[in-house]
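Trainee: My questions concern the predicted model and sequence given below.
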Amino acid sequence: MRHASPRDTVPDNTAPPAEVIAIRPGRPLEGTVIVDGSKNAALPLLSAAAVVGAPVRVTNIPDSTDVHTMLGLLVGAGFDVVHIPGEAGSMVITPSRRHRIEAELLTAASTIRASYYLAPALLGRFGRARLPWPGGCRIGDRGMEQHFRVYEAFGDRCSTHRYGYEIQRSRAEQGTVSVALPFRSRGATIVAILRAVVSRQELRLSTPNLSPETLGVVGALESIGWVKAVERDLLVLTPPTETATVHDLTWTVPGDKVEAGTLACAVAATRGTARIEGVRAGDLAPALEHLRRTGVVVTEHVNGIEIDARHIARDELPIHASASLSPSGLDADFEPSLLAFALGIPGHHAFADTINPGRHANLIPQLRCMGAEIEEVSPTQCRFAGPQRLTGAGVETTDIRTGAALLIAGLTAQGITTLGGLEQLRRGHADLPGKLRALGADICEVTP
């Protein structure tokens, strides 16, 4: 096995790929494609591996830049990240004897939202976590209030400054910790879980986020003896009664549900048929239900889904999609791709995303550049009638999900669409345009 260095885990920018691609409409998408591991699931799982105090082999790690950044942060925080030869996307995370946090890597933490998952690991190793405010996509404020509520419930001391925040670990840790979240924050839920692991305390969390990403971390902890009790409004985690050393621990990052949902919308928008493998169909059930309502035939398999949109009905089939944090609700990351798909469907459609209040402000102006007529009811709600005829234009990837939606729109627009800002798209996907090309999409690189 080869030890990673910060240079290994941060992408090499000496020969960057093209930052602009051209998209032309063509034949319906068809074929088979395999999704990568989920960025949203990998980031908390890597952080969980850093708090268990034993070597953890993590497999199916996606090759996206946000994940590279997190791996670099772990190295800088005193953890060994070891690449497994011959196993792409597999690494072993284990504590090392290095105790110095490299300042340049903590500066890099400001580039991703999930840097807050690193705080529990820092508390476990150093008793203190000092981090910049979360960054990432510009889709609204990155509030940390619920995170601070979690740490204060554990007795930690939180302070803030202009550029970030600091947490001092409590010296009196014992008994059960109860936390009540005002809403189902995924970040705060996972932070509460990781903080409980650091101090080996029982956690009773009210109004938890029960997304697949959260339950993936809970399932990983079960493999080392933690006991869970999950209800809709209460999550209880109890530490193992024994302190035996854990050996041969392997966790696998699940397939990317959002990438699968994006590909499904692209296939449906072009009236194609394709098989999307490497994902659990149940993880994207709310998105698939919206596709089914428009006449798309969705067949679920053990390790994937099949999309057949060749015979979508021509009747009015309105789509009303609202992002939700409820256990059975629509993940906000599905909403932009569904919106792009709905532009080509007959009916009066309505979309809302109050979770990421800046996302519509990113996406809708770009779609209007392509001729879309969309009424903004509020900064987080919009409505429009379909089908609409889009025209190719020069548009920009301002955040990960906006880029995915613009790819879908470009596949159905008349003429050529040029999409820039691909560094944002690569934060969440190693090569989403390449997967669409594998299904027959006419996408090529353009020299800026």
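Mentor: Alright, I've got the coordinates.

Trainee: from here on, contacts and neighbour counts on C-alpha atoms
Mentor: Noted.

Trainee: what are the ranges of the strands in the stretch 251-400 of the chain?
Mentor: In the stretch 251-400 of the chain, the strands defined using DSSP state E, counting those that start in this stretch lie at 273-277, 297-301, 304-308, 320-322, 347-352, 375-378, 381-386, 394-396.

Trainee: what angle do the second one and strand 304-308 make?
Mentor: Which is strand 297-301. 160 degrees (axes from the mean of the first three to the mean of the last three C-alpha atoms, to 10 degrees).

Trainee: here comes the other one, which I'd like you to weigh against the first:
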Amino acid sequence: MSTLTEDAARFAKFSGLEADTITFNGGQPLNGRVLVRGAKNFVTKAMVAALLGDSPSVLRNVPDISDVRIVAGLLGVHGVTISHNVETGEVHLDPTKVKSAHMAEINAHAGSSRIPILFCGPLLHQLGEAFIPDLGGCRIGDRPIDFHLSALRSFGAVVDKLPEGIHLTAPNGLLGAKITLDYPSVGATEQVLLTAVRAQGLTELSNAAIEPEIMDLINVLQKMGAIISVDADRVIRIEGVPNLHGYDHKSIFDRNEAASWAAAALATQGDIFVEGARQPEMLTFLNVFRKAGGKFEIHDDGIRFFHPGESLSPVVIETDVHPGFMTDWQQPLVVALTQATGVSIVHETVYEQRFGFTEALVKMGATIELHRECLGGQKCRFGQQNFVHSAVISGPSKLTGADIEVPDLRGGFSHLIAALMAKGHSRVSNVGIIARGYENFLAKLRTLGAEFEVEN
């Protein structure tokens, strides 16, 4: 598996960053307008879904981020012809000449990405075999692939573990299955959907994830000819069909990026209009943002987020699966909560190791205590397991510049927010990781008035 520094440099290269360390001059509010395009957590999965079709697909509103480029590379080594118009955000995918790829090619393009695991179902349908290299991803907790392999076995796949990775075959084809998730995992739900749509017979998935990105993936699959129903009790039923065709689809906006810019406006006492953001998918975030004292205005083409001009209020947050408060929202918001008057509590119930980013905030002057106990209204699966998964933030705290290192995608953007609000200069390294999910983030920061220098 690649190291953190190697990952950051690789993502920086994918995104055209000149260097991987940036010095920020903080203390200035961010003001202006930014465009948020398609969701990272959807577009990469929709690109994989194109493998299932027997004709070309068109995906619109796609951001130019490193995760998209990585998936494009993986599709390319499997014979898919791809063109990406960065200006319009339109991607064309032609899977009509799909082929097997060598493990070395997959490894070269995958790096630390976990996306190859989702190639398995489509490739088993198209080619009868698939390869998976060692998987990485952000270091925010345990993300085992055991369920993915178990689910694929339920469909009839044969799994062989090799020194260089995993080889899967489907000698008798794939058959529908009845599957129940212990936890409504997004990745597990995606795996079942991408495998079940062309498996023979009926698949029933209980305790499924129902995030907006999942629903948009279902929209894409239905456009391709799939038969999928979603019940109110988190049960998804898929009737397998023998063939699917291409799709033409506009991606849902990236609500994680939208929330990050909202938190940046609040933390820096700024005013940011997030073009492309929509109220329905942001409902839970908007409620918490308002309770913290943030102001917002809903418009047809986006949402304006701005600081109220007075003291912020502490809040109590518990992350949860949709429709709860997203785990990806808490990290940037924690930075803003360091400026609230009083004590805020954040109980993380999705990933057990997501508070590593707070070490840098404490170094900059924030008052944050981490706890192993469930400091929320309900116990969670991490309780009594010795995981540090609750945070107590006392404020307001004056942050000052420091040398900090980006730990992961969302934590990394949170570090940028901290560097921008802190007095003085902050030297932030490993910023390339942020390019995994934030399109043109340095250009957007410049537009908003951020002051920084990129190391040569």
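Mentor: Perfect, I can see it now. Keep in mind that this is a model prediction, so the values were computed, not measured.

Trainee: TM-score them against each other, please.
Mentor: Scored against TM-score structural alignment, normalised by the length of structure 1, the superposed chains reach a TM-score of 0.89; 430 aligned residues with a C-alpha RMSD of 2.5 Å.

Trainee: sorry, back to before: Throw the strands of the stretch 251-400 of structure 1 into a markdown table and include mean neighbour count and distance to residue 289 of structure 1, thanks.
Mentor: A markdown table is the format used below for the strands of the stretch 251-400 of structure 1 (neighbours: other C-alpha atoms under 10 Å; distance: least, C-alpha to C-alpha, whole Å):
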| stretch | mean neighbour count | distance to residue 289 of structure 1 |
| --- | --- | --- |
| strand 273-277 | 22 | 16 |
| strand 297-301 | 16 | 9 |
| strand 304-308 | 22 | 12 |
| strand 320-322 | 19 | 10 |
| strand 347-352 | 21 | 15 |
| strand 375-378 | 13 | 24 |
| strand 381-386 | 18 | 19 |
| strand 394-396 | 19 | 29 |
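
Trainee: For residue 22 of structure 1, find the nearest of the ones you listed.
Mentor: strand 394-396 (9.1 Å; C-alpha to C-alpha).

Trainee: Can you check which part of structure 2 the closest one sits on?
Mentor: Mapped onto structure 2 using TM-score structural alignment, strand 394-396 of structure 1 covers residues 403-405.

Trainee: Give me the distance from the matching stretch to the chain's centre.
Mentor: 23 Å (C-alpha atoms, centre = their mean, to the nearest Å).

Trainee: Equivalent analysis for stretch 219-229 of structure 1, please.
Mentor: 22 Å.

Trainee: Okay, now it: how far is its last residue from its first?
Mentor: This stretch, stretch 219-229 of structure 1, spans 11 Å end to end (C-alpha to C-alpha, to the nearest Å).

Trainee: re earlier: now the strands of the stretch 251-400 of structure 1 as CSV including distance to residue 81 of structure 1?
Mentor: What follows is these, written out as CSV (distance: least, C-alpha to C-alpha, whole Å):
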stretch, distance to residue 81 of structure 1
strand 273-277, 28
strand 297-301, 34
strand 304-308, 30
strand 320-322, 39
strand 347-352, 40
strand 375-378, 45
strand 381-386, 43
strand 394-396, 34
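
Trainee: Can you say which of these is nearest to residue 422 of structure 1?
Mentor: Per C-alpha to C-alpha, nearest to residue 422 of structure 1 of the strands of the stretch 251-400 of structure 1: strand 394-396, 8.2 Å.
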